[in-house]
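>>> have a look at this prediction, sequence included:
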Amino acid sequence: MSLLETLFGGTVIVVILHWLLGRLGLANYWRGVISGAVPTIAYAFYAVINGDGLDVIAIHVAIFLATATVLSLLASDKSNTGKRMHWVPKALVVFFGLLAVIDGTFVSISTQGVPPWVASMIMPRAKDHPVYSGFSGVTEHNDQAAKAVNEHLKMLSDEQQLGWEVEMIGLNTLKAGSATSNKLTMRLHDRQKQPMQNAVVTLNFFRPGYVQTLPPLQLQQNKPGEYDGSISIPDTGSWVVKLVIEADGKRIEREHDVSVTAS
């Protein structure tokens, strides 16, 4: 499940539990405790299994407990006065509700990027090509960064001169999960369309900004010009895959932005 599904789904569960416990005649204090604790504990188990980060866990716990607290305060105020609630508390509830929605949306976009259907409406290029808008980390703007750009341009020029044909299969269907094995296949041909054998092919997976990296994956040749391998990716969201190919004394590198979805 995505962050938005767990966050707002859990919030809805808090509200329903609080209402149901009230219908059963449970004391307001225990309504707040139970309605906040049940979704929080349930999500804690899910987070451990799914490998969610501490920032994602923190926002879930904060929203669930805050929702239960606000509902208990409102129910207590209503039972004490016996009158309709003043519009000011209602406005505050709406304000903080919107704030929670906005914060949850920002966290989701920063980790997984803008949903494709939204990107296609607000980003012109997204209609024809995949656009990955997750947080890419901090990029330096100095002499070293400029040198890296020049080296990258030179690498692209060298690759065009070699004329190698590289086809990667499996990068568009990556699934997250420590128990999920993603099969990847690379097909390599030379300028004359002939399969290239005995190449050393390495894949490096990392988060944008190098905030999280996985051990390098070396693909093995199973037939002329075709190399296979499998990898497990722990988290969903935007990843970068760096492909390194060494053959015939030459070397090329490519980077691909990929989106990993839940299994």
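Nice, I can see it. It should be emphasised that the depicted structure is a prediction, and the values quoted were computed from it without experimental measurement. Numbers count the residues shown, from 1 in each chain.
>>> hey, let's count contacts and neighbours off CA atoms from now on
OK.
>>> just the buried positions in the lengthiest helix in the chain, please.
Using DSSP state H to define each element, the chain has its longest helix at helix 54-81. The neighbour-count check on helix 54-81 (16 or more other C-alpha atoms under 10 Å) flags 56-57, 60-61, 63-69, 71-72, 74-75 as buried.
>>> putting a second one here so we can go through both:
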Amino acid sequence: MSNYNLVVTLGFGSLLAFFLFFVFYKVIRWGGKMSALATAALMLLIYVPLSVTHWVGIDVFAIHFAFFMMIPYGLGIITGVHEERRLIEGEEIKRGMHWAPGIIIVFFILLATVDSFIISSATGGLDTGLAKILLPKAASDDIGSNISSQFTGAVSNDLQNKEKNFDTYVLQLQKQRERGWRVSGGWDRSPMLNTSTNFNLIVKDRSGNAISDADVTAEFRRTSDMSYDQLFKLVETDKDNNAGKYSVPVSLPLKGCWSMKILVTKGEDIHEIKGQTEVSYINDGKLVTPECAEGEPDVEQKRLR
């Protein structure tokens, strides 16, 4: 189901619910309440197995479930009132459906369409042509060829929403501060767009002794579009002199601000650093270096150039 547009699946399912209800109500001649119950049960039997085997997310499941249940429920109420009036008046009601239920039905159809559009835009982003019409022009040109309207997902260390890992994270942070490792270094030169530049780090302990044979990684993240995120493994250099130096050539595909996460692991000891770096570019023969906005400090916050 994830391969289909949300508007299509929700619209087709809603029409199927309408169709099944009127088959039960008009063809089989069941009462309104029984038709509503049968329609809801059948929709659940169809949708739940499909949603489990083609899971997209709880938000997509919730909107389908809500509308597939509301449609037979609303139709059951409308036809039930119609049947009660017929019993009270003792004859068939020749007048069509009252305008008030019709407005309710139209309202829910519009609500389903709008909600589907919002969820589709959040999960897959707007169509390029539609984005140019609806979205404002970018304040800067360091975001790539097009504005991304896609939700990039929760941040990886959003530990407030991961209660099971929070205590472990706090303990690790406390041990890191007590350990007192020092990580320094940066770029050989100012990083340029699509240009390989060495990224170097020097790792020392509290006493200033070099830390060798460690596993050092640097992850460069693009906040606007996580598809550009890149992970690099640094290789220890000058190993014979036990200098604790690590290096890797890095080429980043977009200009502007990148966030970083550096992990130094040796045995069971883990040292984490977060930071930011700016990728420069040439515009009309001039070097342009967009400035990063200041982020909130977390573990250790550094700006590397």
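Cool, got the structure. Given the structure is predicted, the values throughout are model-derived calculations rather than measurements.
>>> TM-score for these two?
The TM-score (TM-score structural alignment, normalised by the length of the first structure) is 0.53; 178 aligned residues with a C-alpha RMSD of 4.1 Å.
>>> circling back to that earlier point, so after the longest helix of the first structure, what's the next helix or strand?
Downstream of helix 54-81 of the first structure, the first helix or strand assigned by DSSP states H and E is helix 87-112.
>>> which elements pack onto that following helix?
Using 3 or more C-alpha pairs under 8 Å, 6 or more residues apart in numbering; DSSP states H and E, the elements in contact with helix 87-112 of the first structure are helix 3-23, helix 54-81, strand 237-247.
>>> those: which one's closest to I102 of the first structure?
I102 of the first structure lies closest, by C-alpha to C-alpha, to one member of those: helix 3-23, at 10.7 Å.
>>> the closest one maps to which residues in the second structure?
Residues 6-26 of the second structure are matched to helix 3-23 of the first structure when aligned by TM-score structural alignment.
>>> likewise for stretch 33-41 of the first structure?
Counting by TM-score structural alignment, stretch 33-41 of the first structure corresponds to residues 37-45.
>>> kindly report the same for stretch 217-230 of the first structure.
So stretch 217-230 of the first structure sits over no part of the second structure, by TM-score structural alignment.
>>> what's the answer for stretch 99-107 of the first structure, then?
Residues 111-119 of the second structure are the counterpart of stretch 99-107 of the first structure, counting by TM-score structural alignment.
>>> compared with the first structure, how much does that stretch deviate?
Comparison of stretch 111-119 of the second structure with the first structure after fitting gives an average deviation of 2.1 Å (mean C-alpha distance after the TM-score superposition for the first structure).
>>> so which of the helices and strands packed on helix 87-112 of the first structure is nearest E253 of the first structure?
For E253 of the first structure, the closest of these is strand 237-247, at 4.5 Å, according to C-alpha to C-alpha.
>>> do you know how far the residue nearest to A37 of the first structure when sequence neighbours are not counted is from K154 of the first structure?
Leaving aside its chain neighbours, A37 of the first structure sits nearest to L65 (7.5 Å; criterion: C-alpha to C-alpha, 6 or more residues apart in numbering). Remark: distance between L65 of the first structure and K154 of the first structure (C-alpha to C-alpha, to the nearest Å) = 54 Å.
>>> likewise K90 of the first structure?
From K90 of the first structure to K154 of the first structure the distance is 61 Å (C-alpha to C-alpha).
>>> which bit of the first structure covers the helix or strand hosting K164 of the second structure?
In this assignment (DSSP H and E), K164 of the second structure forms part of helix 163-179. Alignment note (TM-score structural alignment): helix 163-179 of the second structure is unmatched in the first structure.
>>> quick one: buried residues of that helix?
By 16+ other C-alpha under 10 Å, the buried positions in helix 163-179 of the second structure come out as 172-173, 176.
>>> now the residues you listed as CSV including distance to T9 of the second structure?
Formatted as CSV, those follow (distance: C-alpha to C-alpha, whole Å):
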residue, distance to T9 of the second structure
Q172, 45
L173, 46
Q176, 50
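>>> in the first structure, which residue is most central in space?
Geometric centre of the first structure, nearest residue: G237, 2.1 Å, by C-alpha atoms, centre = their mean.
>>> ok, and the closest non-adjacent residue to that one?
Spatially, and ignoring its direct neighbours in sequence, G237 of the first structure is nearest to Q112 (4.0 Å; C-alpha to C-alpha, 6+ apart).
>>> cool, H82 of the second structure as well?
H82 of the second structure sits nearest to I93 (C-alpha to C-alpha, 6+ apart), 8.0 Å away.
>>> that's a strand at Q218 of the first structure, yeah?
Yes: counting by DSSP: H, G, I helix; E, B strand; the rest coil, Q218 of the first structure is part of a strand.
>>> identify the residues contacting it.
200-203, 229 (C-alpha atoms under 8 Å, 6 or more residues apart in numbering).
>>> now intersect those with the helices, please.
Short answer: the contacts of Q218 of the first structure have none in helices (DSSP H).
>>> for the residues you listed, pick the one with the most neighbours.
Per-residue neighbour counts (other C-alpha atoms under 10 Å) across the contacts of Q218 of the first structure peak at V201, which has 23 neighbours.
>>> count of neighbours near the residue nearest to D225 of the second structure when sequence neighbours are not counted?
Excluding the flanking residues, the one nearest D225 of the second structure by C-alpha to C-alpha, 6+ apart is T152, at 6.1 Å. Look at T152 of the second structure: counted by other C-alpha under 10 Å, it has 17 neighbours.
>>> show me the contacts for T152 of the second structure.
Going by C-alpha under 8 Å, 6+ apart, T152 of the second structure touches 223-226.
>>> how far away is it from S224 of the second structure?
Counting by C-alpha to C-alpha - T152 of the second structure and S224 of the second structure are separated by 7 Å.
>>> joint contacts of those two?
Common neighbours of T152 of the second structure and S224 (C-alpha under 8 Å, 6+ apart) do not exist.
>>> V15 of the first structure contacts G36, correct?
No: taking contacts as C-alpha atoms under 8 Å, V15 of the first structure lies outside contact range of G36: 9.1 Å.
>>> find residues that contact each of the two.
Residues within reach of V15 of the first structure and of G36 at once, by C-alpha under 8 Å, 6+ apart, are 67-68.
>>> looking at those two, which is more packed in?
Taking neighbours as other C-alpha under 10 Å, V15 of the first structure and G36 compare with G36 leading, 27 against 17.
>>> what residues are up against the more buried one?
With C-alpha under 8 Å, 6+ apart, G36 of the first structure has these contacts: 14, 64-65, 67-69.
>>> for L10 of the second structure, same thing?
64, 112, 116.
>>> and the second one, how close does it get to L10 of the second structure?
What it means is A112 of the second structure. Look at A112 of the second structure and L10 of the second structure: by C-alpha to C-alpha, they are 8 Å apart.
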